[in-house]
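[1] below is the structure, and that's it, no one-letter string:
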């Protein structure tokens, strides 16, 4: 955390509005580091998709193996709505902290096991089946992560700084992607592409084990959010929060799904699709592809807190609309810039697209939490978030690769990103501004 951000965080801790504010730094760090571990684990698969395709599917065309690998990537997202339904409802009934501890255990365990799996050349189709199963467990657990972390931090944050504090969730998430991409870059540089493809790819997955224990320790040593504790003390927790969300919060669910469309597509385009796209389609070396992606994701992580601050100052809608408009107008030109074939152009393109997702994320996390009342906040966000991510985000790498194969146009994935941005743009236009308002009780 830089000096100016630390000063901003310290000044916010002096706010007397929320009795939980003195604990906010600890809550922010513990929640954020846990989120870092969760998305480091989940994102590794996407970063290493090209290598995984070669290891777990029958030898053949690299593009076919990549499509197969992305299909398994999408299979994990199929489980996310189920995980969201289960963990979201549980989080509204028994508390946010216990559920967040559970999901980090499941994800880290599945990721660690992925590093131990035999390959297709060793056990044939059994390797593919085991890969799918571990990915399904990852997806089920991930269904309770982002919505839970968002709910937990939003319920601790002071009203006038909620955008700034909650957007750190996205900062830690992108830093996890940076760490994963950076680790793969360093391993590829030190081991060489041949060794990395042969056995070095296992190392990042095996690191998930000890990282998971760190995240679990931090999450189990927090108190639950004051909003939930107050609700539980008064006996107002919902006996069936899932049913309540589905029957009483249709408008909030609709807006939350719409918000998440470009968030999901933008995230997984930049984090998962780009490394393979740069190396397979645009013929950058794997080393250069990982470097370009790492630089872009790091820049996003740096920009997000500033965008969260702006969302508190100017509102959620202006930032979200600006991010959507940027994707609609500049995704195609950015992909053309990447195709020039030099690293500087590719980095510039990644930074351009990164600025748009940073603007959107800086406002969106708080905006989602502000849609729902406390009794159904975890479950409501879980349902909407994971349905949108599964339907739009999970298919992003596969569908982008399919578009190129079907059309023969290397820039055709831009159409999908632009369409997703248009859906969210229209949704945000119809939404009410919620910045500066207390959370619904």
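    That came in fine, so what should we check first? These figures come from a predicted structure and were not determined experimentally.

[2] all contacts plus neighbour counts: C-alpha atoms, from now on.
    Will do.

[3] pretty sure residue 162 contacts residue 367?
    No - under the criterion of Cα atoms under 8 Å, residue 162 makes no contact with residue 367, lying 9.3 Å away.

[4] what packs against the helix or strand harbouring residue 32?
    Using DSSP states H and E, residue 32 maps to helix 24-47. On a contact count with 3 or more Cα pairs under 8 Å, 6 or more residues apart in numbering; DSSP states H and E, helix 24-47 meets helix 3-13, helix 62-78, helix 96-114, helix 125-142, helix 145-154, helix 168-191, helix 202-220.

[5] give me the neighbour count for residue 406.
    A count of nearby residues for residue 406, using other Cα atoms under 10 Å, gives 10.

[6] not counting the helix or strand harbouring it itself, show me its contacts.
    Here residue 406 is covered by helix 396-407, with elements defined by DSSP H and E. Applying Cα atoms under 8 Å, 6 or more residues apart in numbering, the contact partners of helix 396-407 are 67, 70-71, 74, 265, 268-269, 272-273, 409-413, 416.

[7] and the nearest residue to residue 427 once chain neighbours are set aside, how many neighbours?
    Nearest non-adjacent residue to residue 427, counting by Cα to Cα, 6 or more residues apart in numbering: residue 258, 5.6 Å away. The number of residues packed near residue 258 is 24, by other Cα under 10 Å.

[8] can you list residues touching both of residue 162 and residue 367?
    With Cα under 8 Å, 6+ apart as the test, residue 162 and residue 367 reach no residue in common.

[9] and the residue in the chain sticking out farthest from the centre, how close does it get to residue 240?
    In terms of distance from the mean C-alpha position of the chain, residue 234 ranks first, at 33.9 Å (Cα atoms, centre = their mean). According to Cα to Cα, to the nearest Å, residue 234 stands 17 Å off from residue 240.

[10] please compare the first structure with the one that follows:
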């Protein structure tokens, strides 16, 4: 029988499914919003040009990321004091409600300037909930996984990101293909947002029956709950905050650049058709969906730092040649360049959350990880399409894409060099990075057992 410090195989599988489904919903919304950006902009802003409408939509997209650090701190503190499971219920509920509301908002033609204000408000709510969702799900996963499978479990969460994004892209492409242009522009764009409701209800039902993590239950039983998680985070974990910030700058900067900005870029600047640009993004995501779990298993065997280093080095090397291939206008070269940039993300994407979450002591893990993760994401992730798009528009220099990618890659390389090798380390510890190499936080006999 499993004890309070060990979950059964069935509980682990149920927990993995519930955690991944929340990520799917979060990225389902991002996929819809990204691929329908031009349509949304035309409805909610007083603009006529699709390119201007898309930039306006991406500006709201970027603004919502400013709420992620706030959500990360608030939900993180509650997660360290009240438990991981309750916060995952809260985040998926807020995310689902805000996404559905976008589908029924009045447009600029109906209510004028209130339309962009209401759109921004819903995106801010989504940003707040997302601030606790992704980090919380990764912490939940890290604390239920055995150390020798933590990378694989983390890769499942990343796969959930792609499944959600693919679902959002797929429903947008499917509706645009099946409906007349007038019908899509008039009311069809609302359908994908409203369609997230059944997914949200399912996620709530699954998470309602979850047990909290053995790590948190053990901490609660020992009365080790932090009274001031935010203060303790800055006092006890400055290096984990710094390393996480650097690595996430690349992880999310590259992600949003490749999966959000590039589809719009190759359509508006290179001249690919809307369907061709959407198909390009879908191809990249399908490849990542296959490769990330494979790298997840590999990282548990060969170590996380090696795979993370591989990603950033490849991007530093290929960033400028890839932009040159984009500028050629040859559709084959455009596809090759985009796929290469996408595949290069897979090794780090499969490992970084597994490596970073356990840098933090268990009593402040939710607060510390979500704080650093979301501050970095707000600066380098969600803002990437808007920053790169604005620089491209003002300078006319296509190489700003490569320069941004190289910048975040170099930041991550510094973080990886500072990162201790914690591949086989248990998440059930209350020491911070810097003490990890001296501490004896090893894989326990119980944690070595397979949870098949």
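    Sure, I can see it. These numbers were taken from a predicted model, which means no experiment stands behind them.

[11] sorry, back to before: now the helix holding residue 406 of the first structure: buried residues?
    Using 16 or more other Cα atoms under 10 Å as the test for burial, helix 396-407 of the first structure gives 396-403.

[12] so where is stretch 386-405 of the first structure in the second structure?
    Stretch 386-405 of the first structure corresponds to residues 374-393 in the second structure, going by TM-score structural alignment.

[13] let me fix that, I meant to ask about stretch 280-292 of the first structure.
    On the second structure, the counterpart of stretch 280-292 of the first structure by TM-score structural alignment is residues 268-280.

[14] could you measure the residue mapped onto residue 347 of the first structure from the second structure against residue 32 of the second structure, distance?
    In the second structure, the residue paired with residue 347 of the first structure is residue 335, using TM-score structural alignment. Note on residue 335 of the second structure: its distance to residue 32 of the second structure, by Cα to Cα, is 22 Å.

[15] more neighbours, the two?
    For residue 335 of the second structure versus residue 32, neighbours defined as other Cα under 10 Å are more numerous around residue 32 (25 against 22).

[16] endpoints of the match of stretch 280-292 of the first structure, how far apart?
    The straight-line separation of the ends of stretch 268-280 of the second structure (Cα to Cα) is 14 Å.

[17] and it, which residues are buried?
    Quick answer for stretch 268-280 of the second structure (16+ other Cα under 10 Å): 269-270, 272, 274, 276-280.

[18] what do we get in the first structure for residue 224 of the second structure?
    By TM-score structural alignment, residue 224 of the second structure lines up with residue 236 in the first structure.

[19] got it, and residue 302 of the second structure?
    Using TM-score structural alignment, residue 302 of the second structure pairs with residue 314 in the first structure.

[20] same check, this time on residue 184 of the second structure
    Using TM-score structural alignment, residue 184 of the second structure pairs with residue 196 in the first structure.

[21] residues contacting its match?
    Taking Cα under 8 Å, 6+ apart, we find residue 196 of the first structure in contact with 187-188.

[22] what about it, which SS state?
    Counting by DSSP: H, G, I helix; E, B strand; the rest coil, the backbone at residue 196 of the first structure sits in helix.

[23] and the lengthiest helix in the first structure against the second structure, how far off on average?
    Determined from DSSP state H, the single longest helix within the first structure is helix 286-314. Aligned to the second structure and superposed, helix 286-314 of the first structure gives a mean residue distance of 1.2 Å (mean Cα distance after the TM-score superposition for the first structure).

[24] which other helices and strands does that helix contact?
    Other elements packing on helix 286-314 of the first structure under the criterion 3+ Cα pairs under 8 Å, 6+ apart are helix 162-166, helix 168-191, helix 274-276, helix 316-338, helix 343-369.

[25] neighbours around the counterpart of residue 211 of the second structure in the first structure, how many?
    Aligning on TM-score structural alignment places residue 211 of the second structure opposite residue 223 in the first structure. As a burial measure, residue 223 of the first structure scores 14 neighbours (other Cα under 10 Å).

[26] residue 46 of the second structure too?
    Counted by other Cα under 10 Å, the residues lying close to residue 46 of the second structure total 17.

[27] SS state for it?
    Here residue 46 of the second structure is recorded as coil under three-state DSSP.

[28] residue in the first structure matching it?
    Under TM-score structural alignment, residue 46 of the second structure pairs with residue 58 in the first structure.

[29] now residue 128 of the second structure. Nearest residue, chain neighbours left out?
    Distance criterion Cα to Cα, 6+ apart; nearest residue to residue 128 of the second structure, sequence neighbours excluded, is residue 71 at 4.1 Å.

[30] before we move on, what about residue 311 of the first structure?
    Per Cα to Cα, 6+ apart, closest to residue 311 of the first structure is residue 363, 5.3 Å.

[31] may I have the residues that are in contact with the counterpart of the one you found in the second structure?
    Aligned by TM-score structural alignment, residue 363 of the first structure pairs with residue 351 of the second structure. The contact partners of residue 351 of the second structure, by Cα under 8 Å, 6+ apart, come to 151, 154-155, 295-296, 299, 304, 307-308.

[32] wait, residue 197 of the second structure sits on residue 96?
    Yes - look at residue 197 of the second structure against residue 96 with Cα under 8 Å: they come within range, at 6.3 Å.

[33] more neighbours: which of the two?
    A count of neighbours by other Cα under 10 Å puts residue 96 above the other of residue 197 of the second structure and residue 96, at 27 against 17.

[34] now check the first structure for the residue matching that one.
    Per TM-score structural alignment, residue 96 of the second structure is aligned with residue 108.

[35] what does residue 23 of the second structure give?
    By TM-score structural alignment, residue 23 of the second structure lines up with residue 35.

[36] ok, its match touching residue 171?
    No - at 9.7 Å, residue 35 of the first structure does not count as touching residue 171 under the criterion of Cα under 8 Å.

[37] neighbour-wise, which of the two wins?
    Neighbours around residue 35 of the first structure and residue 171, counted as other Cα under 10 Å, are more numerous at residue 35. The numbers are 30 against 25.

[38] sorry, back to before: give me the buried positions along the helix holding residue 32 of the first structure.
    Neighbour-count burial for helix 24-47 of the first structure flags 24-25, 27-28, 30-47 (criterion: 16+ other Cα under 10 Å).

[39] for stretch 398-414 of the second structure, which outside residues touch it?
    The contact list for stretch 398-414 of the second structure (Cα under 8 Å, 6+ apart) reads 246-250, 253-254, 309, 312-313, 315-316, 319-320, 322-323, 327, 380, 388, 391-392.

[40] and it, what's buried?
    Neighbour counts over stretch 398-414 of the second structure (16+ other Cα under 10 Å) mark 398-406, 408-413 as buried.

[41] and for stretch 35-42 of the second structure?
    Under 16+ other Cα under 10 Å, the buried positions of stretch 35-42 of the second structure are 35-42.
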